[in-house]
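K.L.:
what follows is a protein structure lacking sequence information:
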């Protein structure tokens, strides 16, 4: 059967335009049906997507940092641009840094944190912010939060990331050691026969606390309340001693002993301060009574003078009356009355003199008690400062250059003495020995045995560096010699007097440190600093 041709002579079935239109029409119908079928599903899916992605997510709490087991110290590696915080348990935290750029290199050596300021601004670089600043030198080097481009970019400070800077700022007490080196300085467990051990000290008992200063304080308080000097001497100050200080048989480590003595000194200072006002009022009252007694004596003396003058006048009148009996009788009566007045005045003078003597003595006793109280108050205040200083870690520095041993505590010079260093012409190197917490179960003659770490800074010190010489263009610079002395062999060559070792043992506890170096005390070491040892 032949198909009918269209007017145009084209086959309607095989017409490409008609076929294309039909195909698109079918696709449109399928799409509409699909849209109608899945419309509820799309709405539900949209709601699901909103709930899954647009809803605010719950805040995920970061894991709590490990508890800090002191002592704490820092090692800054300039080469790797990294800082590591160490505690008694090992590595406590690590973070990247940015140290000094070319021309502003961060000095290397052994430092301490000497100042903290959460919102510090630079007084050198136009007030630039230095958040969480922890100062290492008074010349301007510090650790603080700052930008970390991945390379040395600061003006000499050690920039830290925000989280690390804030966390360490809150963790430090302001006495921590900071070691800055070009390479790795790894703390190593260390032991040596010449390392000092802490002394165990007898706990202060009531006999020690009830000292003459305490008795002076009690006397001042008693006198201020009106007791006599004799009664004041009978007061028992042992009753004022706290129970915690009566265990005289207990042995304390140096820090425990310093803490106990700090509390005792602070209590004495507080009592002296509270007793100062009544003692001062007692002196003022006794002085006023002394003045009244002096006035009474002066009045009695005037009365005696008047009575004596009247007696003299009566004697003269009696000598002139002659034989007139009436006048003689009157003159004799006047003389007798004047003589009585003289005797009464003399009696008043004797009483006034005794009263004045008593008041003078009372005023003198009150004044002496007040002065003793003032001395006690001053001594207690000084003692409080002294024992607070003893709470800080002790720092010991041994210098081959000066052949001396120096001791500081809480940035204050304690003493320095000469020591013997064998082969003084040979280098010792620069070594830091850190006292950590006592070894569990370890003791030396009943005293806790401290665990020690050693760190050796292999960079040449300033005093050992050979002077730079001119070299020809293209000639390589020869490396300067580095002393190859171990931490153990350095201690082997040092002899410390026994009495000095005993003094150190009474101050040493965890956190204490010993520095051995060929250098002397650097110019960065001064008031309100610990020992600063520069290796570059």
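P.N.:
Yep, that arrived. Only a predicted model underlies this, so the values are computations on that prediction, with no experimental measurement involved.

K.L.:
only C-alpha atoms for contact and neighbour calcs from this point on.
P.N.:
Noted.

K.L.:
and the next element down the chain from the biggest strand by length in the chain?
P.N.:
Ranked by number of residues, the top strand in the chain under DSSP state E is strand 430-444. Tracing the chain C-terminally past strand 430-444 and defining elements by DSSP states H and E, one meets strand 447-457 next.

K.L.:
so what does that following strand touch, helix or strand wise?
P.N.:
Here strand 447-457 touches strand 188-190, strand 430-444, helix 487-492, going by 3 or more Cα pairs under 8 Å, 6 or more residues apart in numbering; DSSP states H and E.

K.L.:
ok, 7 Å please
P.N.:
If you count contacts as 3 or more Cα pairs under 7 Å, 6 or more residues apart in numbering; DSSP states H and E, strand 447-457 packs onto strand 188-190, strand 430-444.

K.L.:
which parts of the longest strand of the chain are buried?
P.N.:
Neighbour counts using 16 or more other Cα atoms under 10 Å place 430, 431, 432, 433, 434, 435, 436, 437, 438 of strand 430-444 among the buried residues.

K.L.:
then stretch 175-191?
P.N.:
Those would be 175, 176, 177, 178, 179, 180, 181, 182, 184, 185, 187, 190, for stretch 175-191 by 16+ other Cα under 10 Å.

K.L.:
follow-up on the earlier one: need the helices and strands packed on strand 447-457 in CSV (columns: distance to residue 147).
P.N.:
Shown next, in CSV, are those (distance: least, Cα to Cα, whole Å):
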stretch, distance to residue 147
strand 188-190, 32
strand 430-444, 31
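
K.L.:
nearest to residue 63, out of these?
P.N.:
Evaluated over the helices and strands packed on strand 447-457, closeness to residue 63 peaks at strand 430-444, with 26.4 Å, by Cα to Cα.

K.L.:
presented hereafter is structure B, for comparison with structure A:
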């Protein structure tokens, strides 16, 4: 591995020529803190590699799923005495970035950023665009092609049937008298469709529903059934508690005013809503929220883990594309497991771990159809217990910061 990364600059030079003239390819960047390495992938193909230097003790580089938020050829640190950061590619608004440096030792030495050799950083800068994903992990990650019925595919139009074909009698049925044949007047020939503008990729996150989202649903359902729960704002006050007690009394279940699992299941059943959703799917595009919707996570006591999927290589004939997956290490804190009701941790090294997680998630059909209409080259999906973290905000994609086992 060390020898391979030493050759990275030569690979980058040949790769940059392939992408400089055309569109930005939906690449992925993977940084390994253990290996002190950076690998650029196109799907599961290595495009470029380099040695790097990540954050030293006390200034550790965070692990997780990021994307390039900003690019500057000439930049100086706002935190560390205007230190030069040429070919800066920002990963968080709190100060983590990829950048060039004249000092890139084979060990962690930075204040949290990922340092790269100057020549490699310059070439990488040409190959990337805003929104390109960067995964940082303790161990080396490699994208793996994955095929699963859950994973979305673009919506394609069915070919038109030849229902308006002109009819004529066969020779054996030619009559001396005139023959009347019912025909449909053919519509004027349609002009060739103009080339449609390519849509930007979407970013999707599937995670657990928070208490506020669940409370908003409960308030809406209670109001719909005639129990005055107040405005569905996600905050349970006296009016909401009284509405819960009234419902519990009417349905002859334990009257305590609490949103217990038994109460929630009874409420959804009464409202004809089926199984209560315990997850949510959020969608962003161009660093802005697009929409969100409830989903159902089966066996919620088992952690989801943290998984990243990228969609690319759409076939012009079929309209279908390929998905590539990576699973990151992520240790949940005891308070988070208690809050989410998780009793079994996910093993990121287990066989088919990503597909097993996909099999536990149910997305509403109408949501699936909407996503299929929005899906574009380079779209991505993150599944994680971590939810929407503090780094996700204005001008970002979904940022998922993971927690390694070595951290307290």
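P.N.:
Perfect, thanks for sending it. Only a predicted model underlies this, so the values are computations on that prediction, with no experimental measurement involved.

K.L.:
and the TM-score between them?
P.N.:
The TM-score (TM-score structural alignment, normalised by the length of the second structure) is 0.64; 280 aligned residues with a Cα RMSD of 2.6 Å.

K.L.:
so who does the aligned partner of residue 495 of the first structure in the second structure touch?
P.N.:
When the second structure is aligned by TM-score structural alignment, residue 495 of the first structure is paired with residue 362. With contact taken as Cα atoms under 7 Å, 6 or more residues apart in numbering, residue 362 of the second structure is in contact with 295, 296, 297.

K.L.:
rerun that using 6 Å as the cut-off
P.N.:
Residues near residue 362 of the second structure by Cα atoms under 6 Å, 6 or more residues apart in numbering: 295, 296.

K.L.:
how much space is there between it and residue 280 of the second structure?
P.N.:
Computed as Cα to Cα, to the nearest Å, the residue 362 of the second structure to residue 280 of the second structure distance reads 10 Å.

K.L.:
what of residue 346 of the second structure?
P.N.:
Taking Cα to Cα, one finds residue 346 of the second structure at 19 Å from residue 280 of the second structure.

K.L.:
now name the helix or strand holding residue 374 of the first structure.
P.N.:
helix 325-390.

K.L.:
ignore what I typed, I meant residue 503 of the first structure.
P.N.:
Using DSSP H and E, residue 503 of the first structure falls in helix 498-505.

K.L.:
please apply the same query to residue 136 of the second structure.
P.N.:
When secondary structure is defined using DSSP H and E, the element that contains residue 136 of the second structure is strand 133-137.

K.L.:
can you give me the offset of that strand from its chain's centre?
P.N.:
13 Å (Cα atoms, centre = their mean, to the nearest Å).

K.L.:
so that strand aligns onto which residues of the first structure?
P.N.:
With TM-score structural alignment applied, strand 133-137 of the second structure matches the range 177-181 in the first structure.

K.L.:
so for stretch 215-226 of the second structure, what gets flagged as buried?
P.N.:
Within stretch 215-226 of the second structure, the residues that qualify as buried are 215, 216, 217, 218, 219, 220, 221, 222, 223, counting by 16+ other Cα under 10 Å.

K.L.:
just stretch 86-100 of the second structure next, same as before
P.N.:
By neighbour count on 16+ other Cα under 10 Å, the buried set for stretch 86-100 of the second structure is 86, 87, 88, 89, 90, 91, 92, 96, 97, 98, 99, 100.

K.L.:
reformat those as CSV; add distance to residue 325 of the second structure.
P.N.:
Below are those laid out as CSV (distance: Cα to Cα, whole Å):
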residue, distance to residue 325 of the second structure
86, 31
87, 28
88, 27
89, 23
90, 23
91, 20
92, 23
96, 24
97, 23
98, 23
99, 26
100, 28
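
K.L.:
rebuild those as CSV, extending it with distance to residue 31 of the second structure and secondary structure.
P.N.:
Converted to CSV, those look like this (distance: Cα to Cα, whole Å; DSSP: H, G, I helix; E, B strand; the rest coil):
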residue, distance to residue 31 of the second structure, secondary structure
86, 19, coil
87, 17, coil
88, 16, strand
89, 14, strand
90, 14, strand
91, 12, coil
92, 15, coil
96, 13, coil
97, 12, strand
98, 10, strand
99, 13, strand
100, 15, strand
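
K.L.:
which bit of the first structure covers the lengthiest strand in the second structure?
P.N.:
Longest strand of the second structure, by residue count under DSSP E: strand 288-297. With TM-score structural alignment applied, strand 288-297 of the second structure matches the range 412-421 in the first structure.

K.L.:
contacts only, for residue 238 of the second structure.
P.N.:
With Cα under 6 Å, 6+ apart, residue 238 of the second structure has no contacts at all.

K.L.:
count of neighbours near the closest residue to residue 413 of the first structure other than its chain neighbours?
P.N.:
In space, and not counting its chain neighbours, residue 413 of the first structure is closest to residue 407: 6.3 Å by Cα to Cα, 6 or more residues apart in numbering. Residue 407 of the first structure: 20 surrounding residues under other Cα atoms under 10 Å.

K.L.:
surely residue 407 of the first structure is within a helix?
P.N.:
No - looking at residue 407 of the first structure with DSSP: H, G, I helix; E, B strand; the rest coil, it is strand, so not inside a helix.

K.L.:
what does residue 26 of the second structure align to in the first structure?
P.N.:
By TM-score structural alignment, residue 26 of the second structure lines up with residue 71.

K.L.:
swap in residue 98 of the second structure?
P.N.:
Under the alignment (TM-score structural alignment), residue 98 of the second structure pairs with residue 143 of the first structure.

K.L.:
which residues touch residue 511 of the first structure?
P.N.:
71, 393, 435, 436.

K.L.:
just put those residues in CSV and tack on distance to residue 94 of the first structure.
P.N.:
Converted to CSV, the contacts of residue 511 of the first structure look like this (distance: Cα to Cα, whole Å):
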residue, distance to residue 94 of the first structure
71, 16
393, 24
435, 22
436, 20
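
K.L.:
what helix or strand does the residue nearest the centre of the second structure sit in?
P.N.:
With distances taken as Cα atoms, centre = their mean, residue 381 lies nearest the centre of the second structure, 2.3 Å away. Using DSSP H and E, residue 381 of the second structure maps to strand 380-384.

K.L.:
any idea how far that strand is from the chain center?
P.N.:
Worked out by Cα atoms, centre = their mean, strand 380-384 of the second structure lies 4 Å from the chain centre.

K.L.:
what sits up against that strand?
P.N.:
Strand 380-384 of the second structure is touched from outside by 203-207, 304-311, with contacts defined as Cα under 6 Å, 6+ apart.

K.L.:
and residue 57 of the second structure? What does it align with in the first structure?
P.N.:
Residue pairing (TM-score structural alignment): residue 57 of the second structure is matched to residue 102 of the first structure.

K.L.:
if I look at residue 398 of the first structure, how far off is residue 457 of the first structure?
P.N.:
Per Cα to Cα, residue 398 of the first structure is found 15 Å from residue 457 of the first structure.
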